[in-house]
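Trainee: I'll drop the sequence and a predicted model, then ask my questions.
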Amino acid sequence: MNMLTRYFTLTFLLAVTSACSLGKFQAENQAVKLQNPSDVADCTLLGTVTEKSRDRWASARTDKKIATEVLDLARSEAAKLGGNTLVEKTALIMGSQTFTVYSCT
């Protein structure tokens, strides 16, 4: 194999692997919903999570993309705590946001 073929093969394999893990990550998070404070009155408080957007991205990202990334990370952490509901505790500031985690029936 020449060097160019190896490069494209490796790039393709990395892209496929990343896409598979991203799909799993997103599927796990679908059970965790973002709600308003008034919607969690009868829920059990489990804790808080603070998430920060990852700095590894080379391209400029919009605030909406950063907010989506932070919410996905918070959903993942909420699921690890046994939660199924998030409520925003703070606004998104400099790529970081805190959420309250609840378990609701």
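Mentor: Sure thing, it's come through. Numbers count the residues shown, from 1 in each chain.
Trainee: C-alpha from now on. contacts and neighbour counts both.
Mentor: Will do.
Trainee: residues in contact with residue 69?
Mentor: By CA atoms under 8 Å, 6 or more residues apart in numbering, the contact set of residue 69 is residue 53.
Trainee: Which SSE is immediately downstream of the host helix or strand of it?
Mentor: According to DSSP states H and E, residue 69 maps onto helix 63-80. Scanning forward in sequence from helix 63-80 by DSSP H and E, the next helix or strand is strand 85-88.
Trainee: What residues of the helix holding residue 69 count as buried?
Mentor: With burial defined by 16 or more other CA atoms under 10 Å, the residues of helix 63-80 counted as buried are 66-67, 69-79.
Trainee: Same check on stretch 90-100?
Mentor: 92, 95-100.
Trainee: Pull up the distance across it, start to finish.
Mentor: By CA to CA, to the nearest Å, the extent of stretch 90-100 from end to end equals 9 Å.
Trainee: Below is structure B, check it against A:
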Amino acid sequence: MKLRLLLLSALIASLTAGCTWVKLSPQGEEARVLRPDQVSSCKPLGTTTVQVAATVLGIPRPRRDVEHDLQALARNTVQKNGGDTIVPEGQPVNGSQTFAMYRCINP
């Protein structure tokens, strides 16, 4: 029984490693991720909080994959709100992260 559980856990971990599930929209591909000191001349558009699965069947997803998916969601969202740039506000927590949205090109 323990061996079966161990093998199942290893299989799930290997299947989720390197898996990103959020695809950038064509508009999202144009959005940029910048630091706060790089948006001083941009027009602020508010914030967006996005969320993705941080675990799969109780097994934590790799941090890199969670961050990639969060940024992809935020980049897709900023374009829908008339912006072109996002700035992370803090670190991801339990698969959730807030981003400031800006219009930097033709503000």
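Mentor: Received, thanks. Every value quoted in this text rests on a predicted model; they were computed, and no experiment measured them.
Trainee: Need the max-distance pair from the buried residues of stretch 90-100 of the first structure.
Mentor: Distance extremes for the buried residues of stretch 90-100 of the first structure: the farthest pair is 95 and 100 at 17.1 Å, using CA to CA.
Trainee: quick one, helices of the second structure?
Mentor: Under the criterion DSSP state H, the second structure contains helices at 2-16, 63-80.
Trainee: Can you name every helix or strand that the shortest one contacts?
Mentor: For helix 2-16 of the second structure, the contact count by 3 or more CA pairs under 8 Å, 6 or more residues apart in numbering; DSSP states H and E identifies strand 59-60 as packing neighbours.
Trainee: contacting residues for residue 102 of the second structure?
Mentor: Contact analysis of residue 102 of the second structure by CA under 8 Å, 6+ apart lists 39, 42-46, 78, 83-86.
Trainee: Go through those residues and name the one nearest residue 21 of the second structure.
Mentor: Once CA to CA is applied, the member of the contacts of residue 102 of the second structure that ends up nearest residue 21 of the second structure is residue 78, at 18.5 Å.
Trainee: I'd guessed that closest one sits against residue 85; true?
Mentor: Yes. With contact defined as CA atoms under 8 Å, residue 78 of the second structure counts as touching residue 85 (6.9 Å).
Trainee: picking that back up, the buried residues of helix 63-80 of the first structure into JSON lines, with extra columns for distance to residue 13 of the first structure?
Mentor: What follows is those, written out as JSON lines (distance: CA to CA, whole Å):
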{"residue": "66", "distance to residue 13 of the first structure": "26"}
{"residue": "67", "distance to residue 13 of the first structure": "28"}
{"residue": "69", "distance to residue 13 of the first structure": "23"}
{"residue": "70", "distance to residue 13 of the first structure": "26"}
{"residue": "71", "distance to residue 13 of the first structure": "28"}
{"residue": "72", "distance to residue 13 of the first structure": "24"}
{"residue": "73", "distance to residue 13 of the first structure": "24"}
{"residue": "74", "distance to residue 13 of the first structure": "28"}
{"residue": "75", "distance to residue 13 of the first structure": "27"}
{"residue": "76", "distance to residue 13 of the first structure": "25"}
{"residue": "77", "distance to residue 13 of the first structure": "28"}
{"residue": "78", "distance to residue 13 of the first structure": "30"}
{"residue": "79", "distance to residue 13 of the first structure": "29"}
